[in-house]
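Enquirer: what's the 3D shape of this:
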Amino acid sequence: MVQLLDPEGRRHDHPEYGTLVADLDAEALRAMYRDMVLTRAFDTQATALQRQGELGLWAPCLGQEGAQIGSGHALAERDFVFPSYREHGVALTRGLDVRELLPVFRGTRHGGWDPHAHNFQLYSIVIGSHALHAVGYAMGIQRDGNVGTGDPDRDRAVVTYFGDGATSQGDISEAFVFAASANAPVVFFVQNNHWAISVPTATQSRVPLAARGPGFGIPSVRVDGNDPLACFAVTKAALERARAGGGPSLIEAVTYRMGAHTTSDDPTRYRDRAEEDLWRAKDPIDRLRLHLTDSGEADDAYFADVDAEAETLTAGVREYCRSLEAGPTVEIFDNVYSAPHPLVASERDEYAAYEAGFEDSTSAEGGQR
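Expert: Have a look, this model is predicted:
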């Protein structure tokens, strides 16, 4: 398993991936630390908002910040991301205002954000289905001639994120088949957080998840998912290979979901505190902070500034969330297709008339429907 930064904050070399982080200076490492702290602050606040009844559901990413921020920093602007539903840190690295993630979970928006504004697709609640969408998009990039040209302003790649539980879905295997057959420029990034709701990874697979890739003809690598530097390095290598026309790759980032699967889940029913304590000692934020402190690349003033920025972010998240209101129901008919469609227009008109019928039925006596 590739590791470049251990839990004690010590740097390690690697014969294949060590050189890929050689250009990460103190500023780049501080940026990773900042993004991890902001992601955790946002995620913690969103979880609290759900507990207060402000969100219908939330999928926490607590403990997985290293995998998300490390890999997210390896992406080029032209690359396209297909997330599942807990890639809040990746969204942050793509420049998306993370507050825009909230309306879907509050139920005030039927779609979400503009995927093309930051090359970050909408969240997929259906487990594993988006991997096929990612492969299809990657095949489209091929057909547009934006792979293997040698022009960094033209060559592109796709990365799709999913969890260990998704690897048990047929859609993932189908995505592997199509990606390998088409030599598509796509990186499959598996966040193995050890638990598919209440089912451990060991029950789902008798071999490491990365071992599945070679069976499909896909090069694979296993990486310490709580090491942002290693996640950056392996993702950078896979993306460079994809952009150059080398085809798909599979990355298994071994991490841990410190919180619940979603806020409707109770992890105390299926795992013990000792396991959580073991992984708490491998926290990705703590290890990078240790490294920055020991190397003299960040001081107390820097950490205080990041904490203050995190507090400002969470205050804005609370205010924004509570201000969200649902739009008209007929919005569900918008953006079904990229161009106007007569059937959708007819259904929209029919539903609008149906809603208007309730308004017309108000009684003259009490104003009740």
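
Enquirer: going by C-alpha atoms from here, please, whenever you check contacts or count neighbours.
Expert: Noted.

Enquirer: what's the spacing between residue 26 and residue 289?
Expert: With the distance defined as CA to CA, to the nearest Å, residue 26 ends up 12 Å from residue 289.

Enquirer: the structure of the following sequence is requested for comparison with the preceding one:
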Amino acid sequence: MDRRSFLTTSAVGGAAAAAGTLAAPAYAQGKRTLTMVSTWGRGLAGVHDSAQYCADMITAATDGQLTVELKAAGELVGAFEVFDAVSSGQADMYHGVDYYFMGQHPALSFFSQVPFGMTFQEFNNWFYHDGGRDLADELYSIFGLKFFPAGSTGPQSGGWFNKEINSPDDFQGLKFRMPGQGGQVLGKLGASVQNIPGAEVYQALSTGAIDGTEWIGPWADEAAGFQEITKTYYTAGFHEPGPMLSLNTNLEVFESLTDAQRTVIEQVARASNGWTMSLFMANNSAALSRLQSGGVKLMEFPDSVWDAFGAGAKEVVAEPMDDPIYKQCHDSYMESMASSAAWISSSEGAYTAQRNRVMDL
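Expert: Model (predicted):
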């Protein structure tokens, strides 16, 4: 799609065009402070840690030439306002997850998560070596942004429910918190889908404003306290097998930096990518054991529900295909995922199954 025509017709064209008129700062050599806003409430386990890691490491690696000040959700702008804030130049960068902003463009789903989509490793294969980076540059430049993958939570849990889910019919009328295309899938099953910032989910669940929620996984969910409200926990979900957190910088700000400073931001994001994933994976098993010891009932969805998830996901992912940028990202993403999966299932997947059998894991 032609960028100019997109900006003319898009609902966010005004904000993106305004970002394009900002004068590039003229202080590439001097010390400067960059403001990072975030979709995460301060202290949210893992995700806020990832944002803080990026802020601290950029500051340290530039020896103070860049000082990044992190503003958690609500401290400067709201959780769902960070995209516009950085696009327009109100803030310099944001840390978040971009399926929150699919109203800006549906292709943002491919750089955060699609249901039944890529795992963490498969995304990295695509982004770094199989065309994903070029597509990200094309898409995000429309909004005056520069995108970097900055961490994954690993496969997310199916969520917390106030009742057991025995068939697809049990989603009918269920008030459930799930953002992105995963939430659109539940909508097709009859759920009333809510998109609520992470810092507000506990209150919504505890007051009955929602009947259930997904969040991240055992460690972050335990820290959020959902086990105090309900004991029904589905450990495997379809919606986010490898969600990618992002570090997005205002493009003109990024281009005003020195080559060395730009490299630092890119490499810090890359380091955060692996650091964040290992943070979650290192803590999840112990947290799951504590949840179970505390009376949480660990559940798995029946096959009929998985089948309904799959049918809904195919419909949802196919719906925006008339948008040329979305289709280009979709085709590249799916081709790369199929290629990665063919080898991973034949190598690591087969090995892991045999290792767990032989070692009684």
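
Enquirer: quick TM-score on the pair, please.
Expert: Scored against TM-score structural alignment, normalised by the length of structure 2, the superposed chains reach a TM-score of 0.23; 136 aligned residues with a CA RMSD of 6.3 Å.

Enquirer: higher neighbour count, residue 26 and residue 289 of structure 1?
Expert: Per other CA atoms under 10 Å, whichever of residue 26 of structure 1 and residue 289 has more neighbours is residue 289, with 21 against 14.

Enquirer: is it true that that one touches residue 32?
Expert: No - counting by CA atoms under 8 Å, residue 289 of structure 1 stays clear of residue 32, with 10.2 Å between them.

Enquirer: all strands for the stretch 101-250 of structure 1, in order.
Expert: For the stretch 101-250 of structure 1, the strands defined by DSSP state E, counting those that start in this stretch cover 158-163, 186-192, 195-196, 199-200, 220-224, 249-254.

Enquirer: how about the secondary structure of residue 193 of structure 2?
Expert: strand (DSSP: H, G, I helix; E, B strand; the rest coil).

Enquirer: number of residues surrounding it?
Expert: 23.

Enquirer: cool, and residue 128 of structure 2?
Expert: Counted with other CA under 10 Å, residue 128 of structure 2 comes out at 12.

Enquirer: from residue 134 of structure 2, how far out is it?
Expert: Separation of residue 128 of structure 2 from residue 134 of structure 2 (CA to CA) stands at 9 Å.

Enquirer: for residue 123 of structure 2, same thing?
Expert: The gap separating residue 123 of structure 2 from residue 134 of structure 2 is 14 Å, by CA to CA.

Enquirer: one more: residue 3 of structure 2?
Expert: From residue 3 of structure 2 across to residue 134 of structure 2, the span is 15 Å (CA to CA).

Enquirer: same check, this time on residue 291 of structure 2
Expert: In terms of CA to CA, residue 291 of structure 2 sits 42 Å off from residue 134 of structure 2.

Enquirer: between these two, which one's more packed in?
Expert: Legend: neighbour count by other CA under 10 Å for residue 291 of structure 2 and residue 134, higher for residue 291 (20 against 12).

Enquirer: can you point out the buried residues in the helix or strand harbouring that one?
Expert: Residue 291 of structure 2 belongs to helix 259-293 when elements are defined using DSSP states H and E. Neighbour-count burial for helix 259-293 of structure 2 flags 261-262, 264-277, 279-281, 284, 287-288, 291 (criterion: 16 or more other CA atoms under 10 Å).

Enquirer: now whatever helix or strand comes next after that helix: buried residues?
Expert: For helix 259-293 of structure 2, the succeeding helix or strand toward the C-terminus, using DSSP H and E, is strand 297-299. By neighbour count on 16+ other CA under 10 Å, the buried set for strand 297-299 of structure 2 is 297, 299.
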